[in-house]
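K.L.:
I'll drop the sequence and a predicted model, then ask my questions.
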Amino acid sequence: MKILNNLIKYGLCLFVFLLPWQTRWIFKDAAINGQVWEYGRWSLYGTEVLLIILLLLALTRFFISPEFKFQIPNSPSASSGPVGKLQINSKSKIQNPKQFSKLLFWSIVILVIWSTLTISWSLDKGLAWYGWLKLAEGVALFWLITNQSQTTRTIANQSRIFLKTFSHALIASGVAQALLGISQFMRQTNISANKWLGMSWLDPTETGASVIEFLDMRWLRAYGSLPHPNILAGFLVICLLLVIINLWRHDHKVTNIKEVGARRGAHLLNSFYWLSAVIIFLGLLVTFSRGAWLAFIICFASGFIYWLVKKSRIIIKLNITLLIIFCLTFAFVWVSYPTQLFTTRFNPEARLEKKSMEQRTAGYQQALILLKENSVLGLGINNYTLALYQKDSRWPGYAYQPVHDAGLLTLVELGIPSLLLFVMIIISALKKKSEYILLLLAILILGLFDHYLRSFYFGIMLWWLVLAMNAVFIKER
């Protein structure tokens, strides 16, 4: 049983580390008017295979070991026995979240059921089933993380070890993606095009590449291994906030450790956090994603103000140090590269920025038209771009894009019931008094400016990953 538990534990860590890599098998291609229609493709990602294996292992553990039960995270039954002892003896301030935990659990269950019902009136039931499977995989990831956290508490009081290892895997993934993105920006191309890594060739001179254009120059934005700079930026925001939260929890404890070996290890871990913060922040800068920048600024400022109100001198000093480091990193990029890279992104008259705003505005108008026709029940999960095509079939496949607002996209596809369910999920999660609420705040802000949290496999996994982390991580102050 210990081997099985370790396989699931380290398998989850491997999953989050590999999640940004877009290796996939496109087993059903799709095109409209001779051009690729990405949102009509059916793909199997490499990390999906790993997720399915982990789910099978977790189900095997459930069936062969009667002590493992499907539990609502932090429910009364999950707090009894050895777990209850852990919570009583812990220095952490554990809240009693049973009311909103049940709300969270049943909201997710009803959301899955409602999404299944929308398939019956969707335009293309095959596309709808494909979208539903991605949603189900996200829910499965949520259950795997929350269940593994509960299991480690139950069998070995190792919950903190699992959660820390899990967060370190996510941070390491962020560092790897940031380094790759920094390299792409500095080289103005990809390191290599490799289908096995899910990476295509990037050339700023080609149409379709995400660039910043000024004078006669086109500067490539950082992609990492993801399909768009905005998606990389959203991922790096989550990873950077996770680094900061770990610093809040860990940095001040180093001086209190008396054992020499343990203190040395703590210093190394601290160095890892600080170095990761610099690398990930630099990677975030070179994505030139305004929405992600805004999300990070709001979340970091919220944390800064929170600790000012709490009058925690140690954390306030740490936050000031972080702020200085971030400002110096920004200044380095500002003086090392043309300032137009930043100013152009906020110039509404620049050609590409103007084009982007026009496309987004048109996208909102299209969404409102579809919403009026399908406001109550929705048009069916994963059927948005198909509905656009049926409205106007003149455009090439790549022109049919979801509206750049995850909430509005959800409302159009799944109707008012789904929006209410998501609101209940968010409310129940927000009641969890933990620093990890900043991750949820970030993901909500990111969803206001883009659709990938609902339309891409990676974004769906990221949403449920953040929700799970907010559900299981406990407050230490």
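P.N.:
Yep, that arrived. Numbering: from 1, shown residues only.
K.L.:
all contacts plus neighbour counts: C-alpha atoms, from now on.
P.N.:
OK.
K.L.:
helices or strands next to the helix or strand where Leu4 lies in the packing?
P.N.:
Assigned by DSSP states H and E, Leu4 belongs to helix 2-18. Packing partners of helix 2-18 (3 or more Cα pairs under 8 Å, 6 or more residues apart in numbering; DSSP states H and E): helix 46-64, helix 125-156, helix 159-187.
K.L.:
one more pass at 7 Å, please.
P.N.:
Under the contact definition 3 or more Cα pairs under 7 Å, 6 or more residues apart in numbering; DSSP states H and E, helix 2-18 sits against helix 46-64, helix 159-187.
K.L.:
which stretch among those is buried most, on average?
P.N.:
Compared across the helices and strands packed on helix 2-18, helix 159-187 shows the largest average neighbour count, a mean of 21 (mean count of other Cα atoms under 10 Å).
K.L.:
which is the succeeding secondary structure element to that one?
P.N.:
strand 211-214.
K.L.:
put this beside the first:
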Amino acid sequence: MLTKLNQGLFYFFILLLPWQTILILKEVEINNEKFQYGTIGIYLFEIILLIWVLSNILVLKNYSDKKILFSILSFASFSALSILWSDDKLLSFYFLFPLLLGSFLFLILQKKVLIFKNITFAFIFSASLHGILGLYQFLSQNSFSNKWLGLSEHIAWQGGSSVIEVSTGRFLRAYGAMPHPNILGGLLLITILLGIGAYLKTSSFEKKWRYFLIATITINFFSLLSTFSRSSFLALSFGLILFFAYNVYNNKKYQIKALLMFLGVFFIIGFIFFSSFSELLMGRMQANSRLERKSVNERNLLIHQAQKIIVKNPIIGIGIGNYTYVLLKNNPDIKKIWLFQPVHNVYLLIFAELGAIGFSLFLFIVIFMIYNFIESFKKEDSNRVIFSVITVSLLLIALFDHWLWTTHFGVIAFWLLISFSREKDLTHA
């Protein structure tokens, strides 16, 4: 009975993970505008995860893999230690919290037996609601707010909304219930690759399950296009190449045919989308509009700012979560609040906040992920291959965005996925 309750709590956490329902504890305003990176609160999925972690913490008493334990705890411990030299200690603790939760989630999952199909269904079902919502937002060019679901209203003509600007006007990109279209793109990337992976290992007798996967993959790919997230498109292409490589290498003919089927579906959807919104797609891909040029210039500025912070604090960094605070402190004359945002590169951001020491510890984890990826290919462990492909694809996204480090969803999803890329006791039925 207790085991079922424990598993049910975990699956409930998976359902809640993509949703941004939050209890806000502190808000910061600069020049009468809300400063997103200074907001402090606790998400509903974190409360559920905290209860689950505390109820399972004793399984770590006899943890056998000392190398992994040392690697994870070293990175988490140094991140916690960085609070001592951070300027805003409350902000540091706020960003440390999901990292600690995610670390314990990873370690506990190594000792748990879970059902692959239940995890997959819960995540895909929940994320697909975002996909449907994102499609509605883009096609209707309308959004609405709802505090219980963590939804914010986004209006195309308002500054701060992520839009594509072309000759005929400004067009709102799909957000779902996420804070930014690129984060929705990342969520849908995970969902599509997870759905494809689940389909490839599903028996032809499980027809309802296969129809569910095909339907959600189709909807979510359409929604991914409506985010216009270039990094997510690139990572999806990379993930599909890895799936092809694995199945060709192991001569899995049925899986190769299924992958070709999905490529055909994506081509048809892409053709329909391009035919309907060619000006928007070309404007986004060519990056020659006013807003796209502005975006490129801002990204270059953010890289320059990160380099300056790293040069000043090369060994131990400025403290976890303090990047935007230090930017504000160093540039008091800048009035444009949107210029104060993290550099769009997780690796540079970690180097800036945790210095060479913290970055080196993080690299050990990255190497571990790549090792998992290679090992799963060799052992033909289909569950591990699926999650390894997703995590390696996210490593690519981390080169172009910061949400895997700066959002609580991103941090915890990252640890969840790498835990399953190693998990050996993940049953199918």
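P.N.:
Cool, got the structure. On a predicted model such as this, the values are computed, not experimentally measured, just so you know.
K.L.:
TM-score for this pair?
P.N.:
Their TM-score after superposition, calculated using TM-score structural alignment, normalised by the length of structure 2, is reported as 0.92; 415 aligned residues with a Cα RMSD of 1.8 Å.
K.L.:
how about TSV for the helices and strands packed on helix 2-18 of structure 1, with distance to Asn246 of structure 1 added?
P.N.:
Compiled in TSV, these are given as follows (distance: least, Cα to Cα, whole Å):
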stretch	distance to Asn246 of structure 1
helix 46-64	26
helix 159-187	9
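K.L.:
and the ones you listed: which comes nearest Asp450 of structure 1?
P.N.:
For Asp450 of structure 1, the closest of those is helix 159-187, at 19.7 Å, according to Cα to Cα.
K.L.:
and that closest one, what does it pack onto?
P.N.:
helix 2-18, helix 125-156, helix 229-250, helix 260-285.
K.L.:
ranking those by burial, who's on top?
P.N.:
Greatest burial across these, using mean count of other Cα under 10 Å, falls to helix 229-250, with a mean of 24.
K.L.:
ok, back up a step: state the span of structure 2 onto which whichever helix or strand comes after the helix holding Leu4 of structure 1 is aligned.
P.N.:
For helix 2-18 of structure 1, the succeeding helix or strand toward the C-terminus, using DSSP H and E, is strand 24-28. Alignment of strand 24-28 of structure 1 against structure 2: residues 22-26, by TM-score structural alignment.
K.L.:
how far out from the middle of the chain is that stretch?
P.N.:
Distance, stretch centre to chain centre, for stretch 22-26 of structure 2: 21 Å (Cα atoms, centre = their mean, to the nearest Å).
K.L.:
trace Leu284 of structure 1 over to structure 2, please.
P.N.:
Checking TM-score structural alignment: Leu284 of structure 1 goes with Leu224.
K.L.:
how about that match, what does it touch?
P.N.:
By Cα atoms under 7 Å, 6 or more residues apart in numbering, the contact set of Leu224 of structure 2 is Gly185, Leu188.
K.L.:
out of the helices and strands packed on helix 2-18 of structure 1, flag the one nearest Phe288 of structure 1.
P.N.:
Phe288 of structure 1 lies closest, by Cα to Cα, to one member of these: helix 159-187, at 10.5 Å.
K.L.:
next, the angle helix 260-285 makes with the closest one.
P.N.:
Using axes from the mean of the first three to the mean of the last three Cα atoms, to 10 degrees, the direction of helix 159-187 of structure 1 lies 40 degrees away from that of helix 260-285.
K.L.:
what do we get in structure 1 for Phe340 of structure 2?
P.N.:
So Phe340 of structure 2 corresponds to Tyr400, using TM-score structural alignment.
K.L.:
ok, and the closest non-adjacent residue to its match?
P.N.:
Excluding its sequence neighbours, the residue lying closest to Tyr400 of structure 1 (Cα to Cα, 6 or more residues apart in numbering) is Thr385, at 5.6 Å.
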